[in-house]
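Participant: Sequence first, then the predicted structure, then my questions.
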Amino acid sequence: MKKIMSAIMATALLSSGAAMAAPQSNRDNGRDNHGQQVSQAAHHKFTKGEKFDRSKAPNYRQLDYHDHKRLSVPPKGYKWVQSGDDALLIGATSGIVSAVVSNFLR
């Protein structure tokens, strides 16, 4: 009986918080303080294990590890790509992010 009452109370608490949450609105219509359009891709940070999507990668380009001291030799079937300021090691066929070098270009 105590478990049932605890479950009911927990459900009531969780659902009341969701009901009280204010709806989110985008009042700035995708513009920053200077009136310039900000794309959603500029804010996406890829993480290890995530599927790489080129359309979400700002400043996308393939990187040559010979030109950059911080990049190791990629294993067979992998390649280094740039996404924003980060370097990502992705599987060439699977597209899964294997490693992330944050703030690579800074």
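Facilitator: Perfect, thanks for sending it.
Participant: can we go C-alpha only for contacts and neighbour counts from here?
Facilitator: Will do.
Participant: Distance check, residue 49 against residue 69.
Facilitator: For residue 49, the distance to residue 69 equals 24 Å [C-alpha to C-alpha, to the nearest Å].
Participant: Tell me which of these two has more neighbours.
Facilitator: Neighbours were counted for residue 49 and for residue 69 using other C-alpha atoms under 10 Å; residue 49 has more, 12 against 7.
Participant: try this one next to it:
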Amino acid sequence: MKKIFAALLSASFLLTPIAFASQASAAEHRRPVIVEKKVVVHKYRWTKGHRMTAAERRHMAEVRDYRRYRLSPPPRGYRWVRADNDFLLIGITSGIVSSIIAAR
């Protein structure tokens, strides 16, 4: 009885990797499934008085050459940033939008 039990146990240890190997090789021959992820872009409509978070301010491109875009020089404590196709005059410390100019 012990010999039969030992033979069955050793056979199960030997056959288990073979069974999983055949499943893995069958999975390799299947066509790959391509999942397309749709990216939804929300266009934000900026309003005067909107408080921008620090994360939003970090992702904005600062406009240092404002004369190139025919913008007035920013007053002390403000800066011009470009968001999408708009120029925003925001407060440096508060992040409040005080002026919006649409670019061409």
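Facilitator: Received, thanks. Everything numeric here is computed off the predicted structure, so don't read it as measured data.
Participant: which SS state does the spatially most central residue of the second structure fall under?
Facilitator: With distances taken as C-alpha atoms, centre = their mean, the residue of the second structure nearest its centroid is residue 39 (9.6 Å). Using DSSP: H, G, I helix; E, B strand; the rest coil, the structure places residue 39 of the second structure in coil.
Participant: and it, what pairs with it in the first structure?
Facilitator: Here residue 39 of the second structure is matched to residue 37 in the first structure, going by TM-score structural alignment.
Participant: circling back: distance-wise, check the residue nearest to the centre of the second structure relative to residue 85 of the second structure.
Facilitator: According to C-alpha to C-alpha, residue 39 of the second structure and residue 85 of the second structure sit 20 Å apart.
Participant: just residue 101 of the second structure next, same as before
Facilitator: Following C-alpha to C-alpha, the distance that separates residue 101 of the second structure from residue 85 of the second structure is 9 Å.
Participant: Next: residue 104 of the second structure.
Facilitator: Counting by C-alpha to C-alpha, the gap between residue 104 of the second structure and residue 85 of the second structure amounts to 8 Å.
Participant: More neighbours: which of the two?
Facilitator: Per other C-alpha under 10 Å, whichever of residue 104 of the second structure and residue 85 has more neighbours is residue 85, with 10 against 6.
Participant: Would you check that the more buried one makes contact with residue 103?
Facilitator: Yes: here residue 85 of the second structure reaches residue 103: they are 5.5 Å apart, a contact under C-alpha atoms under 8 Å.
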